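Peer 1: sequence unknown, structure follows:
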């Protein structure tokens, strides 16, 4: 039977001399792997003291990296000692109701701005031709 640890016990192992991680409800002593970790030891040390499952999964570890975890396995977490995960619920947003006058102004500007640019370009061309004659 696997040894059971509380989150408080796992959290005590939070240095580069003694580093334990909690991933998928299992506890791993990764101290010996710190120097070999491709992302550096700091990445692992900062993942201590919490459930590092999301951090581990977000990186996209290979199947061989996941299999490698087994050699560092020391026990399971007592789930009653970990905070329950909550899912993010975005706040309700009020429906944006653009008033019709601003919509009209935007359409008017979309029509007039190109005409003004064209008028300026023609005016400059006309001015430069008439001043050189």
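Peer 2: Everything's here; your move. Keep in mind the model is a prediction, meaning the values are calculated, not measured.
Peer 1: contacts, neighbours, all on C-alpha from now
Peer 2: Fine.
Peer 1: Report the secondary structure state of the residue nearest the centre of the chain.
Peer 2: Against the mean C-alpha coordinate of the chain, by CA atoms, centre = their mean, the closest residue is residue 58 at 8.7 Å. Using DSSP: H, G, I helix; E, B strand; the rest coil, the secondary structure recorded for residue 58 is helix.
Peer 1: One more to weigh against that first structure:
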């Protein structure tokens, strides 16, 4: 079985491929032609069109796509970015292929600061005005 050669693209050549007739996205240095998926996208075609021709890695991860969505996108992959155009620091929004991660349960720091500020404001009010 022959290894299939990966088609390489530059960001420059992709930036104008942003129409309903040709909608290209870059996600984690891989290039996807989502033109045929525009009407099927659960979030609406506007979401994809807004990012067409650009790097959509961060918005893609912000939405927390399911493992099914990640699997589906494989069929739209048409290539990858050339080495010089690849994002090196993608750890900030690296793909998390396992969506079965436990949800964070009640992080105490998310409520401790507002609680302390409320107590301080109450004490200050009582000292100054009562």
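Peer 2: Looks like it arrived, so ask away. Note that this is a predicted model, so its numbers are computed, not measured.
Peer 1: Superposed, what's their TM-score?
Peer 2: TM-score for the superposed pair, counting by TM-score structural alignment, normalised by the length of structure 2: 0.64. Supporting figures: 96 aligned residues with a CA RMSD of 2.5 Å.
Peer 1: about what we covered before: show me what contacts the residue nearest to the centre of structure 1?
Peer 2: Applying CA atoms under 8 Å, 6 or more residues apart in numbering to residue 58 of structure 1 gives no contacts.
Peer 1: Alignment lookup: residue 51 of structure 1 to structure 2.
Peer 2: Superposed on structure 2 with TM-score structural alignment, residue 51 of structure 1 falls opposite residue 55.
Peer 1: cool, and residue 73 of structure 1?
Peer 2: Looks like residue 73 of structure 1 aligns to residue 77 there (TM-score structural alignment).
Peer 1: Check residue 28 of structure 1 too.
Peer 2: Correspondence of residue 28 of structure 1 to structure 2, assessed by TM-score structural alignment: residue 32.
Peer 1: host element of that match?
Peer 2: Applying DSSP states H and E as the criterion places residue 32 of structure 2 in strand 30-33.
Peer 1: Reduced to three states, what does residue 42 of structure 2 come out as?
Peer 2: Per three-state DSSP, residue 42 of structure 2 ends up coil.
Peer 1: and it, what pairs with it in structure 1?
Peer 2: Superposed on structure 1 with TM-score structural alignment, residue 42 of structure 2 falls opposite residue 38.
Peer 1: how close does its match get to residue 65 of structure 1?
Peer 2: Per CA to CA, to the nearest Å, residue 38 of structure 1 is found 11 Å from residue 65 of structure 1.
Peer 1: How about residue 100 of structure 1?
Peer 2: Between residue 100 of structure 1 and residue 65 of structure 1 the computed distance is 58 Å (CA to CA).
Peer 1: Mean per-residue distance, the helix or strand hosting residue 44 of structure 1 versus structure 2.
Peer 2: For residue 44 of structure 1, the host element (DSSP H and E) is helix 41-45. Taken against structure 2, helix 41-45 of structure 1 registers an average deviation of 0.7 Å after superposition, with mean CA distance after the TM-score superposition for structure 1.
Peer 1: which of the residues in that helix are buried?
Peer 2: For helix 41-45 of structure 1, a neighbour-count test (16 or more other CA atoms under 10 Å) marks 41, 44, 45 as buried.
Peer 1: Contacts made by it with the rest, please.
Peer 2: Applying CA under 8 Å, 6+ apart, the contact partners of helix 41-45 of structure 1 are 14, 15, 16, 19, 21, 34, 35.
Peer 1: What is the neighbour count of the third one?
Peer 2: Okay, so that is residue 16 of structure 1. 17 (other CA atoms under 10 Å).
Peer 1: Export the contacts of helix 41-45 of structure 1 as JSON lines, with columns for distance to residue 114 of structure 1 and secondary structure.
Peer 2: Formatted as JSON lines, these follow (distance: CA to CA, whole Å; DSSP: H, G, I helix; E, B strand; the rest coil):
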{"residue": "14", "distance to residue 114 of structure 1": "63", "secondary structure": "strand"}
{"residue": "15", "distance to residue 114 of structure 1": "64", "secondary structure": "strand"}
{"residue": "16", "distance to residue 114 of structure 1": "64", "secondary structure": "coil"}
{"residue": "19", "distance to residue 114 of structure 1": "65", "secondary structure": "strand"}
{"residue": "21", "distance to residue 114 of structure 1": "62", "secondary structure": "strand"}
{"residue": "34", "distance to residue 114 of structure 1": "62", "secondary structure": "helix"}
{"residue": "35", "distance to residue 114 of structure 1": "62", "secondary structure": "helix"}
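Peer 1: Fine by me, thanks again.
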